[in-house]
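In: sequence? don't have it. structure:
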């Protein structure tokens, strides 16, 4: 008797391929909608400002909310980060007999990596969750559809002021984290590891140049842009009642964090390639 071919196995593989293809296509479509939303919002910031239709009050309210929910956590995150970098790097440098370089090492770590990543994670956690929840609730209550019926573009009315607020708050938060982290590293280095204050600030100023601070601020602005675009897209596409809003908030936070890590890796590699560490 001739055995037949294993049809269940072939049908299962076909189902897997179909699901995988559908997932990839859906992901690409979502990515395309996110890119289109980001470009429309950037264009809206320029056009609304020129036409004097920019929602200044909404933007200021969002700015104040973002500052209120991220300022204190930023300091609480920056202080232990600066301490950890100073202690770990200090122990290594002390074994090498180069205690005077502790300011340069800890300062570069906080300015180039710690501050922008902490800024992105804070905005991706608090900011993305709040924006996605707000827009998701508006979508579920059909307020977004009502705006479209009245001839009001929800991108200009809701997305544009939130994007402008995030772009303004992100570098300010980054500067706050840089200051708190560097001061915390200085306190640990001077009072715990025996480094003189003059050598700490001298090496910090010699190795940390203006280009490093510019790159750090640029990172924070890019991270804020990614966070607000992802949060707005997930909020405005929420479906299925309160559970859909919760799913949108969760997706916004997760996607924001993943995007920040990947983009930070890319920018860091490009910055090290074109702006290597050098003595000022």
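Out: In hand now; what should we look at? Fair warning: this is a prediction, and the values are worked out from it, not measured in the lab.
In: from here on, contacts and neighbour counts on C-alpha atoms
Out: Will do.
In: so what touches stretch 109-121?
Out: Outside stretch 109-121, the residues that touch it by Cα atoms under 8 Å, 6 or more residues apart in numbering are 74, 77-78, 81-82, 85, 170, 173-175, 177-178, 181-182, 212-213, 215-217, 219-220, 223-224, 227, 257, 260-261, 264.
In: narrow those to those that are buried.
Out: Those of the contacts of stretch 109-121 that meet the buried threshold are 74, 77-78, 81-82, 85, 170, 173-175, 177-178, 181-182, 212-213, 215-217, 219-220, 223-224, 227, 257, 260, 264, by 16 or more other Cα atoms under 10 Å.
In: and here is the other one:
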């Protein structure tokens, strides 16, 4: 008795353009879903943090412990970044303005560059690198060890217990880091301008004071707060969603760092354009 084999009809292969469209749509939908989850965690953590402050049950000790940890991992790198940044900015600006015979403007250009762009970006990138990696690794390890699930079983809200103190710590450390970078960067630029570019100290600080206002400093601090908030929310979201053991924790840490730096860069562009539109630089 012979058997007849039936070959199933072959499905037509997808065209490269269809594969690209499908991958692109999947990536966009996945990114929007991730953004939505992170936004939900941020809104919920903010609401819980405000309620805890009003009811005087905020975890002050845990928040200070997290803030001290962030300071330890970011303070020295901030100084190491601020010094070459201030030096490079003074040298590059000095080479340009010296050809125009306006060496006294080095203070204005260097100071504004550090305050408005260099300090908040450097603070955000450091917090997104060291801070986000540490937070995502800590929460990811707790998640894969099922500690977060155990907290939910015991009636403890992981957002209240783990996320809120880290947000408070980041909101405290981000402006402090920003101020540290401003001071070190401007000081380094001043030393280079006076020692290597033959700029008198008086003209440096005169031009710096003529073009720099307190509004520039406040805008820089607000930008650092926004960057810090985004960094901690992304890190907490990736850590709480880690799966697959140590490999999943490593992937979460990598994603937290990459997403933090990319988000900070995009947000800095938007904020800079808005500030330029509504707060144009005043003339001396």
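Out: Nice, thanks for sending it over. Model, not experiment: these values are computed from the prediction.
In: hmm, back to that, please list the members of the buried ones among the contacts of stretch 109-121 of the first structure that lie in helices.
Out: In this view, those that belong to helices under DSSP state H are 74, 77-78, 81-82, 85, 170, 173-175, 177-178, 181-182, 212-213, 215-217, 219-220, 223-224, 227, 257, 260, 264.
In: now the equivalent of residue 212 of the first structure over in the second structure, nearest residue through space, not along the chain?
Out: When the second structure is aligned by TM-score structural alignment, residue 212 of the first structure is paired with residue 216. In this structure, residue 216 of the second structure finds its nearest non-sequential neighbour in residue 116, 6.3 Å apart by Cα to Cα, 6 or more residues apart in numbering.
In: now swap in residue 102 of the first structure and tell me
Out: residue 90 (5.9 Å).
In: need the contact list for the one you found.
Out: Residue 90 of the first structure touches 99, 102, 189, 193, counting by Cα under 8 Å, 6+ apart.
In: and what of residue 234 of the second structure?
Out: Contacts of residue 234 of the second structure by Cα under 8 Å, 6+ apart are 38, 132, 256, 259-260.
In: can you select the buried ones from the contacts of residue 90 of the first structure in PyMOL?
Out: A single PyMOL command is used to select the members of those judged buried by 16+ other Cα under 10 Å:
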select buried, resi 99+102+189+193
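In: quick check: the residue nearest the centre of the second structure vs residue 247 of the second structure, distance?
Out: Among the residues of the second structure, residue 124 comes closest to the average C-alpha position under Cα atoms, centre = their mean, at 3.5 Å. Distance, residue 124 of the second structure to residue 247 of the second structure, using Cα to Cα, to the nearest Å: 26 Å.
In: just residue 231 of the second structure next, same as before
Out: 22 Å.
In: conserved subset of the contacts of residue 90 of the first structure in the second structure?
Out: Contacts conserved in the second structure for the contacts of residue 90 of the first structure, counting by both residues aligned by TM-score structural alignment, their matches' Cα atoms under 8 Å: 99, 102, 189, 193.
In: and the first one, what pairs with it in the second structure?
Out: When the structures are aligned by TM-score structural alignment, the residue of the second structure matched to residue 99 of the first structure is residue 103.
In: tell me the contacts of that match?
Out: Per Cα under 8 Å, 6+ apart, neighbours of residue 103 of the second structure: 94, 97, 197, 199.
In: and with 7 Å instead?
Out: Contacts here follow Cα atoms under 7 Å, 6 or more residues apart in numbering; on that basis residue 103 of the second structure touches 94, 97, 199.
In: next one: residue 136 of the first structure
Out: Counting by Cα under 7 Å, 6+ apart, the residues that residue 136 of the first structure touches are 235-236, 238, 245.
In: and residue 94 of the second structure, what's its match in the first structure?
Out: Match for residue 94 of the second structure (TM-score structural alignment): residue 90.
In: my error: substitute residue 152 of the second structure in the last question.
Out: Looks like residue 152 of the second structure aligns to residue 148 there (TM-score structural alignment).
In: same check on residue 275 of the second structure?
Out: Per TM-score structural alignment, residue 275 of the second structure is aligned with residue 271.
In: distance check, its match against residue 115 of the first structure.
Out: In terms of Cα to Cα, residue 271 of the first structure sits 16 Å off from residue 115 of the first structure.
In: who's more crowded, these two?
Out: Neighbours around residue 271 of the first structure and residue 115, counted as other Cα atoms under 10 Å, are more numerous at residue 115. The numbers are 31 against 16.
In: re the thing from before, secondary structure element holding the aligned residue in the first structure for the residue nearest to the centre of the second structure?
Out: In the first structure, the residue matched to residue 124 of the second structure (TM-score structural alignment) is residue 120. Assigned by DSSP states H and E, residue 120 of the first structure belongs to helix 115-122.
In: return the mean post-superposition distance for that helix against the second structure.
Out: After superposition onto the second structure, helix 115-122 of the first structure sits on average 0.3 Å from its aligned residues (mean Cα distance after the TM-score superposition for the first structure).
In: tell me the helix or strand right after that helix.
Out: Helix 115-122 of the first structure is succeeded, C-terminally, by helix 128-140 (DSSP H and E).
In: mean shift between that next one and the second structure?
Out: With mean Cα distance after the TM-score superposition for the first structure, helix 128-140 of the first structure averages 0.2 Å from its match.
In: mind checking how far that helix is from the chain centre?
Out: Mean-position distance between helix 128-140 of the first structure and its chain equals 18 Å (Cα atoms, centre = their mean, to the nearest Å).
In: relative orientation of that helix and helix 115-122 in degrees?
Out: Computed with axes from the mean of the first three to the mean of the last three Cα atoms, to 10 degrees, the direction of helix 128-140 of the first structure lies at 30 degrees from that of helix 115-122.
In: residue range for stretch 184-201 of the first structure in the second structure?
Out: The aligned range for stretch 184-201 of the first structure is 188-205, by TM-score structural alignment.
In: okay, buried residues for that stretch please.
Out: 188-193, 197, 199, 203-205.
In: now for these, which pair is the farthest apart?
Out: 188 and 203 (16.1 Å; Cα to Cα).
In: picking that back up, what number of residues lie near the residue nearest to residue 216 of the second structure?
Out: Residue 116 of the second structure - counted by other Cα under 10 Å - has 20 other residues nearby.
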